[in-house]
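> build me a model from this:
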Amino acid sequence: MNEQNLSLQEVLRGLQSRRAAWAAMPAPRRVALLRECLAQTRHVAQAWVDAACEARGLDPRGPLGGEEWLSGPYVLMRHLRLLAECGEGKYASLPARLLEGRTVAQVFPRTPIERMLWQGFRGEVVLAEGASPERGQAWHRIGGPGRLALVLGAGNITSIAACDALHMLFAENSVVLVKLNPLLDSLQPVFEQALAPLVREGFLAFCRGGAREAEELALDMAVEAVHLTGSRSTFQSLVWGPEAEAGSSGVPRLQVPITAELGCVTPVLVVPGTWTEADLAYQARHVASMVYHNSGFDCASAQVLLTDRTWPQRAAFLNCLRRELTSLPVRPAWYPGAVSRHAELAGQYPQAEFLGASSERGVPWTLVPDIPLEEGQPGLTREAFCGLLFEAPVQAGGVLPFLDHAVTAANQKVWGNLSCVLLVDPRTARQHARDLESAIYRLEYGCVGVNVWTGVAFGLPELPWGAAPGNTLADVRSGLGFVHNVHGFENVQKGVLRGPFRTFHTPPWFARHRNLPHLGQALCELEVAPDWPTAFRVLAETLRGGLPPGVPGGR
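A predicted model of the protein is given here:
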């Protein structure tokens, strides 16, 4: 056994010895640790962003540095604050309604400040049919032996591993070892400082390593649960063995509970309606931003546009989208395999349109229009993870046929069931309200965004994040179980985040935001000090981001 393995064994033994202490820790002490971690994360936030940008070849003071503020320290800080407030009993009562036998709980926005900053947005947790709105409070359950969980972190979004660790600690009552993805090795000191109170007391540890170390740790007798954020192939190898084929059955070699988030070919359903020129421009920027964010290395990146072939404005919308993608600068293709995946997938479609300039550091944004909506199509069944967008038109002929055919296609012909987006203009939404609600709940996805990218839902830990229930070890699709869900709802079916069709300012997840680093810093401050002076600072930084397309003066 080499020196690193000996060291990891010592870490595992140390965590084992703290299981009972964590399980017995009362809620007030856990809240105090969360508050300490929040202060620590604020202290290291700039170092976190600097390290992430250096690893990806970005300017931390430029617009793309703002992305790292929002998807890194901000997401973790929001988790920490909300977990602490839940532990203090602040959200003991949440509004809920019954819809077709399901309980739907509204979890966002909850405060006057949030309602001001998120006008027109609403986040809901949908429970399984017949389930009661009881909320599990696993981290309030004192006693028991506790357990040791292994978190195998993702390499694309820097907050994922830390937030997954919080979930295992507070929702699953486990002490945690986090094995970082090698792409984030340089951030290990930052994570250890941000969560130093938990690390110091022996409830949390971080380590480095590749696939071999991940396998050895997962199969170690000390590990009693595993959570993975990664790819299907990694999951398959871990559970069934490196030689196993997809869809294996029989006895898995991994004999402990495993949860996982494994990505998705994310569909965007464009409901036909009568859109103005401003609507077309705004939603084209919206969709392009779903591709542009993080160079396309997101499990929620838009990959398939489901349109109505007979929609009179289909061509106009695609032309607006082409202009948007052409105008966006190429970003570094820093995630392993991006260039080869892009070449392989785009090469299978002669109609692929390479938009904008390419460079040695990146691949061009690529639109592939009019692909057949057939099972087995590579654009529908392989996660691109590299800035490729496919359009698959549905032969519908109206709103109701489109909703019926597009929902069926998304459920049956597009791989994965993590998240999807539905774009619908207000007039069409009013005219077809009942059918629209039915479509939202028929979509077999763990998260549905209505007029808002589901990457935003990922950053709101009030909502659950994970694949739709029903997947199995043998047919895992986008994964097993939910994380986030800070309110502790049980029997979760999905999260739904609704937003306005258009906003009066440029949303922070849109490309070309003019003030993203300053807005990201202000939002982090709001998590530490959720008061009105800080909220007005956030509002001011938001307005400095510029006007969206379709608004006079917008760009």
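
> hey, let's count contacts and neighbours off CA atoms from now on
OK.

> in this structure residue 31 contacts residue 88, no?
Yes. Under the criterion of CA atoms under 8 Å, residue 31 makes contact with residue 88 at 7.2 Å.

> those two: which has the busier surroundings?
Neighbours were tallied for residue 31 and for residue 88 using other CA atoms under 10 Å; the higher tally belongs to residue 31 (19 against 14).

> the more buried one and residue 194, how far apart?
16 Å (CA to CA, to the nearest Å).

> for comparison, sequence B:
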Amino acid sequence: MTSATTSASPGTDSGKPADLDDAERARLDTAIGELHTGAATWSALTLAQRVTLLRQVRTSVAAAAEDWAVTAAASKRLDGRHPLRGEEWLSGPYSVLGALDAYIDTLTRLAEGRNALDGVRVSRAPGGRTRVHAFPLTGIDRFLLSGFTGEVWLEPGTTPNGARAGAGLAQRAPTASGGVGLVLGAGNVTSIPVLDVLYELLAHNRTALLKVNPTQDALVPVFKRALAPLIGPGFLRIVRGGPAVGAYLTGHRDLAHVHITGSAATFDAIVWGTGPAAARRRRENRPQLKKPITAELGGVSPIIVVPGAWTDADLAYQAEHIATMRLQNGGHNCIAGQVVILSADWAQADAFRAALRRAYAKAPERPIWYPGSDSRMDAATADYPDALVLGDRLLVEIAEDQDAAALQTTEYFAPVLGVVALPGSGQAFLDTAVAYANDRLQGTLGANLLIDPATEKSLGAGFERAIAALHYGSIAINSWTAFGFIIPTLTWGAFPGNTIGDVGSGIGVVHNALLLDGVERSVIRGPFRPFPRSLPLINGGGRFTILPTPPWFVSARTGAHVSEGLTRFRAGGGVLGLLKTLTAALRA
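Modelled structure (predicted):
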């Protein structure tokens, strides 16, 4: 999510004047013309040629990985010694390299005349749904990320045979051009613009004009080197600019589609305009945008903590887990957990609150770097003047008689974490928490749920029914939904049903490297306990993992080294480097 605004487009579909000079307009028009030529070239490529091209992109991304991560960290004011600099390796080049590998695998199957889901297990899910077991699909993922699995649930009524028939999307008809699309890039996570460009190209057969968010201007030279194999033949153009450039482009007659990662306010400004005229257009259902638009717009993400019999180590570990969900990237994430939902009847609720305060306070401090975040922190302080101020962050523990409306409906996009308590235990609590998340919290992008193995087993089928009832586009069980973001064969986007008139967390999905049609949600499942407590004899039937503290945890002492090592391994292999990385991981 980003918070930049885009005004109505001039001199285009909307007919309004732009704050651009003739030279700037000509530069943008030239780029769009080159992309139309590139679209014809792309449509002429065979699937095998596309695979070769993606391998070239992979090579250039790998070569740029270090510059990418270092530049991104510096732009967020993290120096080379900061313990959280590893975030920029995982959320930047690592994510893009993983996506390229997954797309290459899918297109290779199609090029060989096989189904996109050949070798991928497909089964039934609750409510007449089909689930695609989309992670892990490789031996190295099964080893390095042991204990984690991911499923894509398709919309009710889709059969397993229907899932296979629809997989492949535009690559099933590669000669049918989707024209040229506009990608308005996110400003907070550096892989997002690149992943969105890849999805335009592969899911829709659209060449792409990427307008980089001004917060990522420093990365434009890196992006141009990393994506040179796409830029050369006219499949991609990258431009800088503020709201005026975005406005001109969103209304441009020669662009077929708009995709934005940002805020609902920006989305509404693009679709409806601003001021009194926008209100009139809404009433008349007469949007100023005359082309299709998809979007990922964030929301208020719940963290449901299902009560059980937890050890002191469980309390501490899961408290660090929640601190990570909020504080990774300074809280400037569309998927940052914001509202912790506890059981008021849980015997360990007070102990968990204490563990959460400690973990939240102990996490390394970092700059609040995203534009507008200071004002949002001020707003949170005004909303909740009694909140705990813990260094550079706020912890809001909602009392029984306190109004939680601001916390439920404001995506603070800053280090603000809230805790609410609901009655009940077991299935009754879980059902109440699911209803609270669905009905009270703004948005449907992602939800997190923590539950110990014994409690999950005791709930039986009721647990799966509760997951089906949780209407979010990404659901993480004993994991964080950001894990689903970096797994390319999973999908990323809001729960289906939003419209341009009520956009919520957005419309459509991205990533989706298996190119599945009719997606409803992705479900990630992870280990409740880390290694060595994940060993079967002491884990109560839970999932085994070789990971101690995962490298993305803000509390991981060696997270920066492990994140860099995993990215370098993803980029170029090397057993010795991997062994060093795993050794560092065991010291986390």
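
> got a TM-score for the two of them?
The TM-score (TM-score structural alignment, normalised by the length of the first structure) is 0.93; 537 aligned residues with a CA RMSD of 1.9 Å.

> which residue in the first structure aligns with residue 362 of the second structure?
Applying TM-score structural alignment, one finds that residue 362 of the second structure aligns to residue 327 in the first structure.

> same check, this time on residue 209 of the second structure
Checking TM-score structural alignment: residue 209 of the second structure goes with residue 177.

> could you look up the SS state of its match?
strand (DSSP: H, G, I helix; E, B strand; the rest coil).

> I'd say it and residue 204 touch.
Yes. Checked against CA under 8 Å, the pair residue 177 of the first structure and residue 204 is within contact range at 5.9 Å.

> what sits in contact with each of these two?
Shared contacts of residue 177 of the first structure and residue 204 (CA atoms under 8 Å, 6 or more residues apart in numbering): residue 15.

> follow-up on the earlier one: now the match of residue 362 of the second structure: how far from residue 370 of the first structure?
From residue 327 of the first structure to residue 370 of the first structure the distance is 22 Å (CA to CA).

> more crowded one of these two?
Between residue 327 of the first structure and residue 370, residue 370 has the larger neighbour count (other CA under 10 Å), namely 17 against 13.

> residue in the second structure paired with the more buried one?
Correspondence of residue 370 of the first structure to the second structure, assessed by TM-score structural alignment: residue 398.

> neighbours around residue 269 of the second structure, how many?
Under the criterion other CA under 10 Å, the count of neighbours that residue 269 of the second structure has is 20.

> sec struct for it, please.
helix.

> just give me the match in the first structure for it.
Counting by TM-score structural alignment, residue 269 of the second structure corresponds to residue 237 in the first structure.

> my read: its match touches residue 247, true?
No. The pair residue 237 of the first structure / residue 247 is not scored as a contact, 11.5 Å apart, by CA under 8 Å.

> longest single helix anywhere in the second structure?
Secondary structure of the second structure per DSSP state H: the longest helix is helix 47-75.

> the helix or strand following that helix vs the first structure, average offset?
As assigned by DSSP states H and E, the chain's next helix or strand after helix 47-75 of the second structure is helix 87-89. Once fitted to the first structure, helix 87-89 of the second structure is off its aligned match by 0.6 Å on average (mean CA distance after the TM-score superposition for the first structure).

> how close does the one residue sitting closest to the centre of the first structure get to residue 417 of the first structure?
Central residue of the first structure (CA atoms, centre = their mean): residue 458, 3.6 Å from the mean position. From residue 458 of the first structure across to residue 417 of the first structure, the span is 15 Å (CA to CA).

> and if you look at residue 157 of the first structure?
According to CA to CA, residue 157 of the first structure stands 19 Å off from residue 417 of the first structure.

> neighbour count: the two, which is higher?
Shown here are residue 157 of the first structure and residue 417; by other CA under 10 Å, residue 417 has more neighbours (29 against 17).

> now do the SS call for the counterpart of that one in the second structure.
By TM-score structural alignment, residue 417 of the first structure lines up with residue 444 in the second structure. Recorded secondary structure, residue 444 of the second structure: coil (three-state DSSP).

> nearest residue to residue 444 of the second structure other than its sequence neighbours?
Nearest residue to residue 444 of the second structure, sequence neighbours excluded (CA to CA, 6 or more residues apart in numbering): residue 472, at 4.5 Å.
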